[in-house]
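Chemist: Mind folding the following:
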Amino acid sequence: MKMGGGTTGSVIASRLTENPHVKVLLLEAGSDGTLLSWIPAAAALMWSLDKFDYRYTSEPQEDSCLALEGGRCRWPRGRMLGRSSALNGAIYIRGNHKDYDNWAALGNPGWSFNDLLPLFIRAEKFLVKDASARDALYHGTGGYFPVSHTYFTELLSPFIEAGKSLGFLHNHDYNGASQRGFSRVQVAAEEGIRYSTAKAYLTPVKHRKNLQVVLNTVVSRIVLDETTKTAKGVEYLTEGGSTRFVSAKREVILSAGAVASPQLLMLSGIGPTEELHRHGIRPIVDLRVGENMQSHTGPGGLYFSIKKKSGFYIPRLFTTDLIPSTLQYVLKGDGIVPSLSWILHAWETYKGLLFQPGFAIYPHAIQPKSRGKILLHSTNVKDHPIIIGNYFKDPADLKIAIEGTASTPIDFLGIFKTSSKGNLRSSSGIRLALRLGEQPAFKKFGAEFYSESLPGCRHLKQFTDEYWECHIRQFTYLFFHDVGTCKMGPPTDPGAVVDPALRVYGVRNLRVADASIMPVIVSGTTMAAAIVIGEKASDLIKSTHGISASSN
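Modeler: Next up is the predicted model:
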C-alpha cells in the first residue's frame, strides 16, 4: 500500500508493479492533474489554485519573510499525481557527489553516490544529443524520466562569460563528473512538455492490472497494532466524507512529502511524545518526527534591467511577439513559452521592472545550518500543519548569503557553481551576484542593478552588510526544497526516524520514502534526489520480500 503519488511515490508504485504478482494500492489526496502541468510557465498559475496546490505558508518569525504578506513565506506543494514535480521549476540537478557520500558516512550504507549512480542512470531518459554537452558515463537513455536542455535567450552566453571572467569554469554538464562552474540548466521536459514523475512513471503503466490508483482520497492515519507495533493499514476519507479502513498485506509505504509525511506519522501516534500529548494523541513510538527540516533560502530582489530587448518580459505578452513564440511551442515544442516558470514573478517594490527586459540572480547557500520543524495544528488531517522555517536562525547562513567563504558552494537560479580558484572569500553570495552584473559581458547589454531599497531597510546605508542582512530578512526567497523531517540514520542517531532501509524505527511493516528522509539537503534542486530515493526504495522493498524484477 502506497500513500502519496508524488515525486517519489509515483516511482515506487511503477517499479514495484513491474512484477505482475505484486499488487499496489496507491492512495493520492489530489486529482490526476491538469494539462497546465505540462507547461512549466503555468507553475505560478497553479500555485494560486487550491485544486492543484496545498498553498502552505510558514509561521511568522522575526528572522525571515518580514516584508511578505502576514510575515509568512509561501510554500507551494503539489496537490495532484506527481505532486510538486508537476508544479515546480522543472530544473533537474542531482547535487554534488559528496552530498550522497555524506549520507553514507553518517551511518547509511548503500546511499553513497557510487551506490546511487546506477539508479540515477536507470531512471533517466537523457535527451541531450550534443556530445560536448553531456558526460555520457553519468547518464542513461532508457529510463522513464526525460531530461533535456531548456530554451535559452541571448543572456545565457553573458552569464557563462561573466562567470569565466571571475575565475569560474564553464561546466557543460553539472550532472556529470564535476559540479564546478557555470552551466546551462537541464530540465524535466521532452519536446517542450514538462514531465512530472506521474507522467513519466505512471502514465505508461496505467494499464497494469496489479496497480490501483485511487484519487481524491485523504489518508487520515496509519492504523497500528499497539501491542506488536505493526502497521496494519490506513484509514482514509472518501470524497463523500466517510472514513474507511483498508488493510495492507505486506507493507505500508508513506510518500507524502516533507510536510505531510511527518504530519501523518504524528497523527498515527509516531512522533515526539511532548508534541503528541499537546494534541491528546496517545504516543506509540517516540521519534523525532518533524524535526531536522532544511531548506534552500536566500535573498529575493537582485534584479538587473538591460537596454537590449532580450528574453520574455511583460510587454511581449501584448505584442505580436507572442504569436510566433506560441506557434513555435505548439509546432516544435520549444522556444521561450515552455521556459517561463522562473520569469513570471512580481512584487510591489519591483513593479517598475515588469515592463523592462532584464534578468535576476538568486544566490543562496546550498548547505544551510539552520533547522526548522513541522508541528501539528490539530488532530484533523485537513488542517495544515504548523511550519516553523527558522530560516537564517543560524547567523552563518546570513554570512554565507551575503559574503560566502572560499569553500562555500553557491547556487544561482538553480545552477550549481563553486569557485575554481578558491580565492573569492569576500566575493560570493550577494557580493558575487553584484559583481557578475558588472562584468563586460553584461555591460554590452546595458545591464544596470535595480537599486531601489526595500521599505523596511531604508534606514540603513545601501550595500553594507547591515543593509543586506535586513534585505534578506525582509525579502526572504524560498526555493521550496524542503527536506529532512523524517531523517534517515543509524540506530545510534537520536534524531533518526527511519533506518537506512527506510523502515520506521520501532514499527514493523512501515516505511517512509520521500524527500523527508534526507539526513542533509543536497546541493541543488531536490527533485532528482527524490526520484533516486524512489528507485532505491523500490529495490529495498523488493529485496525484503524476495520480489523479482520480472517485466510487466
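
Chemist: From here on, just use CA atoms for contacts and neighbour counts.
Modeler: OK.

Chemist: if I read this right, residue 521 contacts residue 292, doesn't it?
Modeler: No - using Cα atoms under 8 Å, residue 521 makes no contact with residue 292, being 10.0 Å away.

Chemist: For residue 510, see how far away the residue at the greatest distance from the centre of the chain is.
Modeler: Distance from the C-alpha centroid of the chain, by Cα atoms, centre = their mean, peaks at residue 227 (37.5 Å). Noted for residue 227: a distance of 15 Å to residue 510, by Cα to Cα, to the nearest Å.

Chemist: Could you do residue 82 as well?
Modeler: In terms of Cα to Cα, residue 82 sits 22 Å off from residue 510.

Chemist: re the thing from before, pick out whichever of residue 521 and residue 292 has more residues nearby.
Modeler: residue 521 (27 against 23; other Cα atoms under 10 Å).

Chemist: can you tell me which residues contact that one?
Modeler: 99, 294-295, 366-367, 483-484 (Cα atoms under 8 Å, 6 or more residues apart in numbering).

Chemist: change it to 7 Å
Modeler: 294, 367, 483 (Cα atoms under 7 Å, 6 or more residues apart in numbering).

Chemist: number of nearby residues for the last one?
Modeler: Which is residue 483. 29.

Chemist: Give me the three-state assignment for the residue nearest to it when sequence neighbours are not counted.
Modeler: Leaving aside its chain neighbours, residue 483 sits nearest to residue 516 (4.7 Å; criterion: Cα to Cα, 6 or more residues apart in numbering). Under DSSP: H, G, I helix; E, B strand; the rest coil, the three-state class of residue 516 is helix.

Chemist: Repeat that for the one 5 residues further on.
Modeler: Residue 521 falls in the coil class when you classify it by three-state DSSP.

Chemist: if I look at it, how far off is residue 78?
Modeler: According to Cα to Cα, residue 521 and residue 78 sit 20 Å apart.

Chemist: Another for comparison:
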Amino acid sequence: MGPCFLLLLMIVGSAIPQRPGIADSLINILIQGMRQFNEEPRNERNILSEYDFIIVGAGTAGCVMANRLTEVQNWKVLLLEAGREENFVMDIPIVANFLQFTEANWKYKTMPSSSACLGHTNKQCNFPRGKVMGGSSVLNYMIYSRGNRRDYDYWEKLGNTGWSYKDILPYFRKSEDNTIPNLTKDKTYHSTGGYLTVSYAPYRTPLAKAFIEAGLETGAKELDYNGEVQTGFSYLQTTMKNGTRWSSSRAFLHPIRKRKNLHVKKMSMVTKILIDPKTLQAYGIEFIQNNRRYVVRARMEVIISAGAINSPQLLMVSGIGPKEHLTKMGIPVLQNLKVGFNLMDHIALGGLTFIVNQSVSLRTEHLLDDQNNFVEYLAYHKGPFSIPGGCEAAAFYDLQHPEDPDGYPDIELLFQGGSIVSEPTFRRNFGISDELFDAVYKPIENEHTWMVLPMVLRPKSKGRIMLKDKNPLSKPLIYHNYYSEPEDMETMLGGIKKTLELGNTKAFKRLGSKLHNIPIPACSRFGFGSDDYWRCASRQLTFTIYHQSGTCKMGPASDPEAVVNPRLQVYGVSRLRVVDASVIPYIPAGHTNAPTYMIAEKAADMIKEDWDAKKK
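Modeler: The predicted structure is shown next:
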C-alpha cells in the first residue's frame, strides 16, 4: 500500500480509542479496500503473439473499450498501459492534489509562452495526465459534467453523422449508475445500473452551501446541469461511489477481472504502431517493458486510447501526421494528416481568492489535526476527506444571453472550499512561481479562504502538439496558445465579474467574506480591480482544468483537419482507430471525462457493428 497508506493507518490507530467499537469496522473497511485493488484483471506475464484487438492505453476510454469488446466471448483483447495499478490512497477524493507528484502522472509541461502562464515557473503550465490503470480518471477531480446538447449537435453539423445529442445521449445513460435521489427519477437524462457510479460527495463545507445560496440570491436557479437545462448552480455530480473515487479502472475493469479473453499488460510503453507501408494496414504494435522490446500482432484492429497528448505522439512517431513536421523529424511519412493540431482546453484564472473570518474552509493542517477525519473517512467514507480535491460546486452562465433560461453556457465558475493557500502543495500543482506566491499569497497563508476558478467553456484559441524528435520516449512539445483569440479573454473577464458579484452577496457576507486585494506585481500598474488588471491577472495565473482534447480531430473526408472519420477510423490507414478525447472536434461546455466515457461506449458499438457487417 505504500508509506502514505501506512501513515494513515498509524494516525487512525491512535484515534481508535476515542471511538470505542470502531476497530472491527475499520479493519473490515481496510481489508475490503485492499482487496478491491486486487480485483482488476491480472497483469499477464506471458501474453499471446496475436490478439483480435490491441488497445493502447488503460485510461478512461481504454478501460471502457476493454470491457465492451470482451463482451464478445470469441474476441481476444490485449490492453496495454504504461503505468501501474491504482492503490487505496489514490481513491481518497481529497488527495487529488497530491497525485500529481507521483509516478501516476506523466508530468507534462507546456512550452514557455508570452501570452499565458506568465506567473508560473519558466512561464510554463503543468499538464498532468494519468500514467496508471484508469488514466486521468485517477488524477482528476472526479467532476461529471457532460456539456450542452448544442455541443454535440454542432459535432454533427460539422459532418460527423451519428454524433448529434439525440444520438449520443443513450451512451451517457448506458455507462451511468446515478445514485442522486432526485436525478434517478429523470429517465430521459439519467439511468441506474451502469458501471460508472455518479453521486454527490457526502460532505459539504458551509462555504459550498453559501455558494449555492449566493446563486439563488442573485437570481439563478439550482438545477441538474446534466439534465434538460444547463445554466444555473449545482453541487458537483462526481464519479464517486460510497465516498471514494470511482475511476474507469474500478468501474469497468474490476467487474470483469475473470474474463479469460482479456489480457492486461502494465508498465508497458507502446513505442510504435506497426503499419504495412504498401497496404497501409495496421497489423500490430511494438512496446517496451523492462528495457526489452516486444511485438504483438492484431488480427482485426489496433485501437489507440492513449489520450490527447500521447495518442497524437504515437501516431506521429509511427508515420501518421503532418508531412513537413515528420520529414523534419526524420520519420518516413505513411499518411499526411493534421495530427497534433486543434489542441483545445478549458482554462481558468487561478487565485481569485476571498478571505473569511470563520474556520469553515478546507485547510490541510486542520484536516490532519483532527484524527476523527481519518476515522470518519476510513471507516465510513464520509467527512471532509470525501470532497474531490476541494471542489464542491459549480455555476454555469451564458454571458451573451443572460436572460435565456435555456442558455448555452460560455463560462463556468468552479467553486473550491479553500484556495491556493489552503494546501502547501497546491501552488506547485499549477507551477506558480515562488516570487508571485510570496508577494501575493504568503501574507494570507494562515487565513481561511475560498476560491472560484472562472473557466472559459467554449474557447476559440487552439494549440498544437509537436514531436521533440523521433524518439517515442521523448516528451512531446506542447504549445497551448491560450488567449490567442481575444474573445476568450473577454469571456474570462465576464466570469471574473460574476464571481465578484457572488462574493458580495449576503450569503458570503455572513461568513465575513472579503476579496483578497494584494495585487499581482506584474499587473499592479493597471490598478487592482480594473478590467485591464483582471486581463493581466488571467495571463499571469493561467490554470488548466486538465481538459486537453481535439488533437486527432474527428471529421468528414471533406474536412482538411480531420484525422479520423465519424467512425473514429484513421484516414488512409485501415484497421486503426483512435478512441479518446483527442477525437473531439469541438470541446464541449462541460468537463471532458464524461464525454470520453460516452465516446468509448459509442466506439465499442461501432466496432461491433463494423465487424458483424463484415461477417455478413
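
Chemist: TM-score of the superposed pair?
Modeler: After superposition, the two chains reach a TM-score of 0.91 (TM-score structural alignment, normalised by the length of structure 1), with 517 aligned residues with a Cα RMSD of 1.5 Å.

Chemist: ok, longest strand in structure 2?
Modeler: For structure 2, the strand with the greatest residue count under DSSP state E is strand 292-304.

Chemist: Could I get the buried residue list for that strand?
Modeler: Buried residues in strand 292-304 of structure 2, counted by 16 or more other Cα atoms under 10 Å: 296-298, 300-304.

Chemist: Can you give me the stretch of structure 1 that it aligns onto?
Modeler: Using TM-score structural alignment, strand 292-304 of structure 2 lines up with residues 242-254 of structure 1.

Chemist: Just the endpoints, please. Distance across that stretch?
Modeler: 22 Å.

Chemist: One more: stretch 259-266 of structure 2?
Modeler: So stretch 259-266 of structure 2: terminal residues 17 Å apart, Cα to Cα.

Chemist: what range in structure 1 matches it?
Modeler: Using TM-score structural alignment, stretch 259-266 of structure 2 pairs with 208-215 in structure 1.

Chemist: which parts of that stretch are buried?
Modeler: By neighbour count with 16+ other Cα under 10 Å, stretch 208-215 of structure 1 contains the buried residues 208, 210-215.

Chemist: Please apply the same query to stretch 194-208 of structure 2.
Modeler: 194-205, 207-208.

Chemist: first vs last residue of that stretch, how far apart are they?
Modeler: For stretch 194-208 of structure 2, the end-to-end distance is 29 Å (Cα to Cα).

Chemist: List the contacts of the lengthiest helix in structure 1.
Modeler: Taking DSSP state H as the criterion, structure 1 has its longest helix at helix 527-545. Residues from elsewhere that reach helix 527-545 of structure 1 (Cα under 7 Å, 6+ apart): 7-9, 11-12, 15-16, 85, 92-94, 119-120, 501, 513-515, 548.

Chemist: Out of those, which sit inside helices?
Modeler: Those of the contacts of helix 527-545 of structure 1 lying in helices (DSSP H): 9, 11-12, 15-16, 119-120.

Chemist: Distance of residue 66 of structure 1 relative to residue 59 of structure 1?
Modeler: 11 Å.

Chemist: nope, residue 465 of structure 1 is what I meant
Modeler: Taken as Cα to Cα, the span from residue 465 of structure 1 to residue 59 of structure 1 is 26 Å.

Chemist: Kindly report the same for residue 263 of structure 1.
Modeler: Going from residue 263 of structure 1 to residue 59 of structure 1 by Cα to Cα gives 16 Å.

Chemist: Looking for the alignment partner of residue 111 of structure 2 in structure 1.
Modeler: Match for residue 111 of structure 2 (TM-score structural alignment): residue 59.

Chemist: contacting residues for its match?
Modeler: Residue 59 of structure 1 touches 72, 386-388, counting by Cα under 7 Å, 6+ apart.

Chemist: what about it, which helix or strand?
Modeler: In the assignment (DSSP states H and E), residue 59 of structure 1 maps to no helix and no strand.

Chemist: what residue of structure 2 matches up with residue 436 of structure 1?
Modeler: By TM-score structural alignment, residue 436 of structure 1 lines up with residue 502 in structure 2.

Chemist: State the three-state secondary structure for its match.
Modeler: Classification of residue 502 of structure 2 using three-state DSSP returns helix.

Chemist: mind checking how far it is from residue 157 of structure 2?
Modeler: Where residue 157 of structure 2 is concerned, residue 502 of structure 2 sits at a distance of 36 Å (Cα to Cα).

Chemist: I figured residue 81 of structure 2 hits residue 55, correct?
Modeler: No - the criterion here is Cα atoms under 7 Å, and residue 81 of structure 2 misses it with residue 55 at 8.9 Å.

Chemist: where's the closest residue to residue 262 of structure 2 other than its chain neighbours relative to residue 52 of structure 2, distance?
Modeler: The shortest distance from residue 262 of structure 2 to any non-neighbouring residue, by Cα to Cα, 6+ apart, is to residue 77 (5.0 Å). When Cα to Cα is the yardstick, residue 77 of structure 2 and residue 52 of structure 2 sit 6 Å from each other.

Chemist: if you count what's nearby, which of these two comes out ahead?
Modeler: Neighbours around residue 77 of structure 2 and residue 52, counted as other Cα under 10 Å, are more numerous at residue 77. The numbers are 25 against 18.

Chemist: show me where structure 1 has helices.
Modeler: 9-16, 43-46, 97-105, 113-123, 156-165, 197, 257-267, 273-278, 322-332, 395-402, 430-437, 440-443, 465-474, 527-545.

Chemist: With distance to residue 412 of structure 1 as extra columns, can I get the ones you listed in TSV?
Modeler: Formatted as TSV, the helices of structure 1 follow (distance: least, Cα to Cα, whole Å):
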stretch	distance to residue 412 of structure 1
helix 9-16	29
helix 43-46	20
helix 97-105	18
helix 113-123	23
helix 156-165	11
helix 197	25
helix 257-267	24
helix 273-278	37
helix 322-332	26
helix 395-402	11
helix 430-437	8
helix 440-443	16
helix 465-474	15
helix 527-545	17
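
Chemist: Among those, which comes closest to residue 454 of structure 1?
Modeler: Closest approach to residue 454 of structure 1 among the helices of structure 1 (Cα to Cα): helix 465-474, 6.8 Å.

Chemist: buried stuff in that closest one?
Modeler: Under the neighbour-count criterion of 16+ other Cα under 10 Å, helix 465-474 of structure 1 has 465, 467-474 buried.

Chemist: now the angle between helix 430-437 and that helix, please.
Modeler: Interaxial angle, helix 465-474 of structure 1 versus helix 430-437 (axes from the mean of the first three to the mean of the last three Cα atoms, to 10 degrees): 100 degrees.
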